[in-house]
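Visitor: My questions are about this predicted structure, shown below with the sequence.
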Amino acid sequence: MRTYMFRKASCGFSPGLRRFSDLKVTEHVPESPASARLTEQASLYVHWPYCLRRCTYCNFNKYIPKENNEDIMAKCLQRETETLLQLSQVSCITSVFFGGGTPSLTHPSTIAKILETVSKQVNLSDEAEVTLEVNPTPVGMSKLKDYHRVGVNRFSIGFQSLQDKDLKGLGRDHNSLDALQTLAEARKLCPGGVSVDIMFGRPNQTTELWSRELSEMLRVCDDHVSLYQLTLERGTQLFKQVQSGQVTMPTEEITAEMYQSARTTLQQHGFQQYEVSNFAKNNSESRHNLSYWTGKQYVGVGPGAHGRFVPLAEGGVTREARTQTLEPNVWIREVQQRGHGTRRRIQLGHLDLLEEVLVMGMRMTKGINHKHWQLFSPELSLLEIFGGSLDVQELLQKGLLILDDRGLRCSWDGLALLDSMLPVLLVELDRFFSQKLAAN
């Protein structure tokens, strides 16, 4: 059994749909007052590409800076933010997420400048969620007050592990004491607004060790936990270590046990699972990440960032998938020359958009309700598309999927098998959509 894990939902990468991003353009979503409202708002992701070192497992778009170019990077992030917000013509930004890389390497004034740029272009209310990813080093912790003072109201802290030996093996530049001290300081500043990332499936990790570590963390953590399954990525140092036999990874069966064990433990501690990897209590769900999973628009700024929005200023009527130039120096040059570093744009046809809504929505424990699906598919209901499928019926009979008056969602057991069920749902969506087009 393989669980369906993404390491991050922030948009330094395309969340969950890389294999569908190049599908041909079909028709656009039929316009309605409800769907029109989808273009009025967006969330904003800002990518800081720099780290002081590269972790052994990391294949994200990160770079080790050769010199301090924060001033020019800050100016370019401001300019691209301004350009893309004007292009989208959204009237409101509902949340901002500073990811990376290591955005906690930035000076607080850089964060302040970007937020000021947003406020000048659109409405950014005092209630908007503003998240900063924090590497729990003494340097990162020392700047938390200043980040909070300039507008950050949620911290996402990259614990990854509470075992110092494991942290060293993963190439992290903090220890468990650093992490705990950073958490304590963050909780003082943003009570109820602190999330902790922790990773399982690490080298030589057992289910028993994982359970003890998670229980230890839950004695001190705040109201939100993100679990990430460590996956081997080609080209990383960890991949080479495993290939050469220096390091042994847990089997898929063991990592599946770890995931199920963690879900149970978190539930016992009062956390409710609201997405494959995310757990919250006291209504502290990440509103920014929920915007991805519910198919809302988002604008991606910075090297390698991804976005999904309608370019209304250019007369656009369909949503585009946008990818910014990866390499920071090239991106900087492009932003200076033309105001943005968009390297690729793909118009999303109706089927493309429905695939995204399906894949992302099924990550949530509540799944996709009928009213929400209707925003994107007013002519094709969930019951029409999936109700008559024999393959879907088999999943329903096994108790892995639920299709009822509420909508379509995974059961408790099914959520752990989402990765294997999504192809069934996508094939059925494609088949039904093709038949509908042929009939018309």
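Guide: Noted; the coordinates are in hand. Residues are numbered from 1 along each chain as shown.
Visitor: From now on I want contacts and neighbour counts done on CA atoms only, so please keep to that.
Guide: Will do.
Visitor: Could you pull out the strands in the stretch 101-250 of the chain for me?
Guide: In the stretch 101-250 of the chain, the segments counted as strands under DSSP state E, counting those that start in this stretch are 129-134, 154-160, 194-200, 224-229.
Visitor: Export these as TSV, with columns for distance to Ala439 and mean neighbour count.
Guide: Converted to TSV, the strands of the stretch 101-250 of the chain look like this (distance: least, C-alpha to C-alpha, whole Å; neighbours: other C-alpha atoms under 10 Å):
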stretch	distance to Ala439	mean neighbour count
strand 129-134	45	24
strand 154-160	49	24
strand 194-200	48	23
strand 224-229	43	23
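Visitor: In addition, the following structure is provided for comparison:
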Amino acid sequence: MSEEIIAAKKPAVHGWTPRALYIHIPFCTNKCFYCDFNSYVVEGQPVDAYLDALEREMELTVKALPPETIRKVFVGGGTPTVLNPVQMKRFLDSVARHFQVAADAEFTMEANPGTTDLEKLTAMREGGVNRISFGAQSFDNELLKAIGRIHEADDVIRSIENARKAGFSNLSIDLMFGLPRQTLKHLADSVTTALQLDLPHYSLYSLKVEENTLFHRLYERGELPLPEEELEVEMYQHLRDRLGAAGYTQYEISNFAKPGHESRHNSTYWHNEPYYGLGAGAHGYALGTRHMNIKGVQAYIDAAAAGLPRKDANEVSVREAMEDFMMVGLRLLDGVREADFKRQFDGAELEAVFGAELAKLSGQGLLERFGEGDSAGWRLTERGIPLGNEVFGAFLA
């Protein structure tokens, strides 16, 4: 399709008011060795002033773009559960004041094991949170220590018990693979313990060595003993086999769930839909524009006092939105549907835009076409699932 035709195909999502809300709490108990998220050790930080600034951004945001009913809320970090019970209540009350959150909305908060006692969990529950995602990473204490985590395996188990006592049933944990000196037995043992918790959702991520982390410095010096690529592939397949055998559906490259417990908020990203993004370093996407907020805590506080705390904002071109649609949508095991592409891009035909890429990836056995009519679309093959990044990158101009 020519650039002139693409330019005429305005994405329908550009006109949508977001129904999803992401809020960033940038504080944590410590900085893990692999972490490049916008996070800061909480000790000595102006947490209450940050919450003031966050509420100020909420006020300005709803004035600039009045929200409809919010269906999905995700509070990430950092570790949002480093807030004490009083701060937690104050924060959640401010969300309720500025956004109308549906009674049946999914309201997720990230948590680190050991940071959620019953008092705090009760404040979360009363404030509307109904889903918790715990960063377990591993159930091997030596591995946890080696990646800079300060919790131990028993802390995860106790945290899950506390959450259930407080009335939470929609719980998820993250596990990591491809860690330094991690063996397949390490991973298999962790999966066994994780499955004994009988949770409705599991997220399973391979280690990525990111810049500006301790692990990156060690990697540059040749001092980070990572598993060989073949072993990492074997680890990923082990995870898929074990979770599948236990009755979990792999609905996305890194996510497994029992029916009805798929992450609804993350589906916003995977379907390339708009969302509000609030807090230091947060990203948002609305009315065809992506923005990123100022990252530093004090810099964010100062900026919010003067207006919306934006670092930058960029209009998303139609071509870029199309590329995003394919790259994030193909992360889902159900793939992307041609009818959804046509709906988002004013009648544009998927194969008219990306025919060459689809033909090449199909020829390599990485993508397959499925369905007929409105149900037709494209998805990763079994061979393509572990090579997802190679597939996604093929849609970048």
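Guide: That came through, no problem. Please read these numbers as outputs of a predicted model, since none were measured by experiment.
Visitor: about what we covered before: could I get the strands of the stretch 101-250 of the first structure in TSV, plus columns for distance to Ser411 of the first structure?
Guide: What follows is the strands of the stretch 101-250 of the first structure, written out as TSV (distance: least, C-alpha to C-alpha, whole Å):
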stretch	distance to Ser411 of the first structure
strand 129-134	30
strand 154-160	28
strand 194-200	22
strand 224-229	19
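Visitor: right, and those strands - which one's nearest Arg54 of the first structure?
Guide: Ranking these by their distance to Arg54 of the first structure (criterion: C-alpha to C-alpha) puts strand 154-160 first, at 14.0 Å.
Visitor: Could you give the residue range in the second structure aligned to that closest one?
Guide: On the second structure, the counterpart of strand 154-160 of the first structure by TM-score structural alignment is residues 131-137.
Visitor: Mean deviation, that stretch versus the first structure?
Guide: Compared with the first structure after the fit, stretch 131-137 of the second structure shows a mean deviation of 0.4 Å (mean C-alpha distance after the TM-score superposition for the first structure).
Visitor: Now tell me what touches that stretch from outside.
Guide: 106-113, 144, 153, 156, 168-176 (C-alpha atoms under 8 Å, 6 or more residues apart in numbering).
Visitor: burial count for the counterpart of Leu124 of the first structure in the second structure?
Guide: By TM-score structural alignment, Leu124 of the first structure lines up with Val101 in the second structure. Residues lying near Val101 of the second structure (other C-alpha atoms under 10 Å) number 23.
Visitor: Could you double-check that Val101 of the second structure lies in contact with Phe74?
Guide: No: applying C-alpha atoms under 8 Å as the test, Val101 of the second structure and Phe74 come out as separate, 11.7 Å apart.
Visitor: Report the contact partners of the aligned residue in the second structure for Leu183 of the first structure.
Guide: In the second structure, the residue paired with Leu183 of the first structure according to TM-score structural alignment is Ile160. For Ile160 of the second structure, the contacting residues are Leu171, by C-alpha under 8 Å, 6+ apart.
Visitor: ok, 10 Å please
Guide: By C-alpha atoms under 10 Å, 6 or more residues apart in numbering, the contact list for Ile160 of the second structure reads 113-114, 116, 132, 134, 154, 166, 168-169, 171-173, 197, 199.
Visitor: distance of it from Asp198 of the second structure?
Guide: Note on Ile160 of the second structure: its distance to Asp198 of the second structure, by C-alpha to C-alpha, to the nearest Å, is 10 Å.
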